[in-house]
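Q: with the sequence up front, the predicted model follows.
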Amino acid sequence: MTGQRSSLPVKNYLLSLEPCAHGGLIRKSSQRYGIPESEILDASASLNPFGTPFEQPDSELDLEDLLKTGLEKLEQYPDNRYMEYRTAAADFVGMGITYENIIPGNGSTEIIRLVAECAISEGDVVLIPTPTFSEYEMQCKVMGAQVKYVDQENIFDLDDKLLDEAKIIFVCNPNNPTGKLLLKEQIEELAKICAAHKTILFVDEAFIELADPEQSVAYLVEENDYLFIQRSLTKAFAIPGIRMGFGIASKKFACVLNSARLSWNMGCIADTVATALLNMEGGVNSKYLKDSRAFIRKEHDFLMEKLSRRGFKPIESSVNYIFVDISELSLTSSELAERMASHGVLIRDCNSFQNIGPNYIRIAIRKREENELIASTIRQVIYEWGREQAEMQLGENIKAAAECGRKGSNTDCDYYPCHFEEQDCTFCFCPFYPCEDTRTGGSWIESSSGGQVWSCLKCNIVHKEKIVDDLLSVFTVDGLNKESIEKAWKSVMETNL
């Protein structure tokens, strides 16, 4: 098809585009698993877990009043200068920013698209550190850009030749999905380097109000026409249904972007609500945002501890979500996310992020009761999955035993001997688990992630050769099912306890 025109009236390269994967798919999950939307806990979308400002008694903001005020403007076009909003945004950020540095937008994606439209031509090179927010890549590809990926760890050591050919580089700070926060001194140095190469440095500070607003580099924009900063209010104020955000750039750069943006890119409701939120006393250090950061840190520590279990490696985060390595779990991120969703808890499968593979998930920090539910659902899902794997392996062992006899000692196992030397490992996965019979030597113990779990550590009976032979005499004839398990327990286990 190279060189041929598409049968559709669009640019050929758009035919291969696929939409980005995002979290927050509550309705889709409700329809798929038959769970009411109200009963789904969304830990896939990273919103402020403290709640909206309208839920806080000392915020002095009334959502109904704001909606009423906004709706009074329903029959007129918005003033597309958005002066009140831009002034409020400038005051919110501080750092010497004025309304002339502000570009209003209805959320992150539109602002990314605006910069891409104004700066990128077909064939231009853009640099995407991986892993990071996939909309940078998407919006640049819509413009026909050539995307080159660089590792997050290498963004401060980029080759001069690469920077010379790059039109723009995107840096998310704190990064999504890893939660890593770069210091402003690091970004400041990168901004100098990019400006020297005439490469736009796009710094996405969508989560910075929930991490550490002191690390913002907004103070640099007026002296650097190659620096652009993005803010998204939907994350900080937990109102994703009202699309609102803004960009920050030098007055010259902002003037061009304001001329090029859609004339009415914010409706009356978003304009009214966003202006009120930005005008809260204290700006990025309002009581609401200070309390939010303290709340996030407390729940972060709680959830980190709960997630630190076998197979899970939560990575320290500066913000309201936790990036988790599950490479030791023998369960892919997609499988885990699907199993969690079937129980009504949504987590972010990070397989859709660039070059990341199937071994990472992202979990949004929520309120304490919800964090406990996340942890307990993970335990339940892992138990169910483990049980399925155990039953499958047990079935294979029984089938092999019918042909070749019992398995004997599996000395190649990393855990051998988990009970005693020369143990028989045919029933490594016990068909009676959890039997809850202390005569076996088993007992209830405290789980590392909280709660009680049945431990078989001191149970040796199903690893004795005679017992194994007797159990196999039942299972090889009757198969492995509820009835045969009950029969084997009564005829073999009960008589030997």
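A: Everything's here; your move.

Q: CA only for contacts and neighbour counts going forward, please
A: Will do.

Q: just list what the helix or strand where Asp291 lies packs against, helices and strands only.
A: Per DSSP states H and E, Asp291 falls inside helix 287-307. Other helices and strands packing on helix 287-307, by 3 or more Cα pairs under 8 Å, 6 or more residues apart in numbering; DSSP states H and E, are helix 208-211, strand 313-315, strand 321-325, helix 368-404.

Q: quick one: buried residues of that helix?
A: 288-290, 292-293, 295-297, 299-300, 303-304, 306-307 (16 or more other Cα atoms under 10 Å).

Q: tell me the spacing between the closest residue to Glu84 other than its chain neighbours and Thr332.
A: Excluding the flanking residues, the one nearest Glu84 by Cα to Cα, 6 or more residues apart in numbering is Thr275, at 6.8 Å. Thr275 sits 43 Å away from Thr332, going by Cα to Cα, to the nearest Å.

Q: between the two, which is the more surrounded one?
A: Here Thr275 and Thr332 are set side by side on neighbour count (other Cα atoms under 10 Å), and the busier one is Thr275, at 22 against 19.

Q: tell me the one of the buried residues of helix 287-307 nearest Arg32?
A: Leu307 (26.7 Å; Cα to Cα).

Q: you'd agree the closest one is up against Ser376?
A: No - between Leu307 and Ser376 there is no contact under Cα atoms under 8 Å: 10.0 Å.

Q: give the residues shared as contacts by these two.
A: Common contacts of Leu307 and Ser376 (Cα atoms under 8 Å, 6 or more residues apart in numbering): none found.

Q: got another, please set it beside the one above:
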Amino acid sequence: MLKAVISSAENWKNYPDPECSHLREILSYKLNIPAENIVCGNGADDLIFRLVHCMHPRRAAVCVPCFSEYTKALEEAGCEIREFCLKEENDFRLTDDFISLLDDDTDIAVLCTPNNPTGQLISPELLRETAMHCEAKGITLLCDESFMEFTGAPETYSLLGSLNTCCVVLSSLTKIYAIPGLRLGYAVCGSRDTAMRLFNSGQYWSVSVPAQAAGCAALECDGFVSESRDLIRREREYLTEVIGRFCEKVYPSAANYLLFKAAPGLDRRLLEKGILIRSCENYKGLGKHFFRTAVRTHSENMRLAQALAETENEKRTLQD
């Protein structure tokens, strides 16, 4: 990818291809989806806002906890949001009760699989059933699959296998390939009309020359994706066991992060030891007892394990 970005430097003096034609051709071949149904953007966030802008939804159904940009985009558009609370006792798994929220007044439904921040996958059966219900009701279904490539079987859990005209599936090329600074995502639309509207709703030159070059090169790195999945799976299992020793609960995850429950203030105590974890206090449906950590290299994960052990020992010393 780095070589591709450097090689693209000779074209930096030119405006980027607004349609990302070559990148879309590669995606079309990889996904077996017509290129006309694919829209590239400046990260998945960009495409979320563009979709809301072009759809003008009045009412939306969103699961919580979830990625904050969904509600931010909808609120900025003046959309009424109905929330479906994922329950802690179900490990924050989506249930078929969500479908009952999708009535004739709903314009758009938003799902995320694996969910951010919980890491939970939606069952393929429920995803297909939701897509069919949305198509029957004329509801746009936005399914964010930005972390899908980290799962062991993306082809099993992705909505792409059940795509219909109501569906818009988001994906990110910056997550699995670890290039967030380049900002690159894409949307697969079940309808070419939706794809055209989505493309026209954004900035004309939304994806830079180096980002397009990196994306094209990344999509040829199948071995890297496979190795990354294996690494994440091994280290996720290791971290789940380690965090479980010192914290109240670690929730099942299919992504490159783990949600866990622990005593409030753990993030501050770990920060004092040079370890940064994400407090989930500001996520709707969670609170000050919830934290998220990335699954990193083994040496970095061992540092987290050591810091957790030190924190636990310090707590016991104070209690004594």
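A: Alright, I've got the coordinates. None of these values were measured; they are calculated from a predicted model.

Q: TM-score for these two?
A: Overlay of the two chains. TM-score (TM-score structural alignment, normalised by the length of structure 2): 0.91; 311 aligned residues with a Cα RMSD of 1.8 Å.

Q: and the helices and strands packed on helix 287-307 of structure 1, which is most packed in?
A: helix 208-211 (a mean of 26; mean count of other Cα atoms under 10 Å).

Q: nearest to Phe237 of structure 1, of the helices and strands packed on helix 287-307 of structure 1?
A: For those, the distance to Phe237 of structure 1 is smallest for helix 208-211, at 9.5 Å, taking Cα to Cα.

Q: outside of that closest one, which residues touch it?
A: So helix 208-211 of structure 1 is contacted by 48, 173-174, 181, 215-216, 236, 284, 289, 292-293, 296, 318-320 (Cα under 8 Å, 6+ apart).

Q: same thing but 10 Å
A: For helix 208-211 of structure 1, the external contacting residues (Cα atoms under 10 Å, 6 or more residues apart in numbering) are 47-49, 93, 172-175, 179-181, 205, 214-216, 231-233, 235-237, 283-285, 289-297, 317-320.

Q: among those residues, which ones are buried?
A: Neighbour-count burial (16+ other Cα under 10 Å) applied to those gives 47-49, 93, 172-175, 179-181, 205, 215-216, 231-233, 235-237, 283-285, 289-290, 292-293, 295-297, 317-320.

Q: nearest spatial neighbour of Cys66 of structure 2, skipping sequence neighbours?
A: In space, Cys66 of structure 2 is closest to Asn116, 5.6 Å off (Cα to Cα, 6+ apart).

Q: tell me the counterpart of the one you found in structure 1.
A: By TM-score structural alignment, Asn116 of structure 2 lines up with Asn176 in structure 1.

Q: would you check how far apart the residue nearest to Cys66 of structure 2 and Lys288 of structure 2 are?
A: Going from Asn116 of structure 2 to Lys288 of structure 2 by Cα to Cα gives 17 Å.

Q: more neighbours, those two?
A: Between Asn116 of structure 2 and Lys288, Asn116 has the larger neighbour count (other Cα under 10 Å), namely 24 against 16.

Q: Asp470 of structure 1: which element?
A: helix 465-478.

Q: kindly name the residues of structure 2 that line up with that helix.
A: Using TM-score structural alignment, none of the residues of structure 2 align to helix 465-478 of structure 1.

Q: right, and the helix or strand after that helix?
A: In N-to-C order, the element after helix 465-478 of structure 1 by DSSP H and E is helix 482-488.

Q: which positions within that next one qualify as buried?
A: Within helix 482-488 of structure 1, the residues that count as buried by 16+ other Cα under 10 Å are Ser484, Ile485, Lys487, Ala488.

Q: alignment lookup: Asp230 of structure 2 to structure 1.
A: So, by TM-score structural alignment, Asp230 of structure 2 is matched to Ala294.

Q: for Leu210 of structure 1, see how far away that match is.
A: Distance, Ala294 of structure 1 to Leu210 of structure 1, by Cα to Cα: 9 Å.

Q: what do you get for Gly344 of structure 1?
A: Distance, Gly344 of structure 1 to Leu210 of structure 1, by Cα to Cα: 26 Å.

Q: is Tyr85 of structure 1 part of a helix or strand, or is it coil?
A: Classification of Tyr85 of structure 1 using DSSP: H, G, I helix; E, B strand; the rest coil returns helix.
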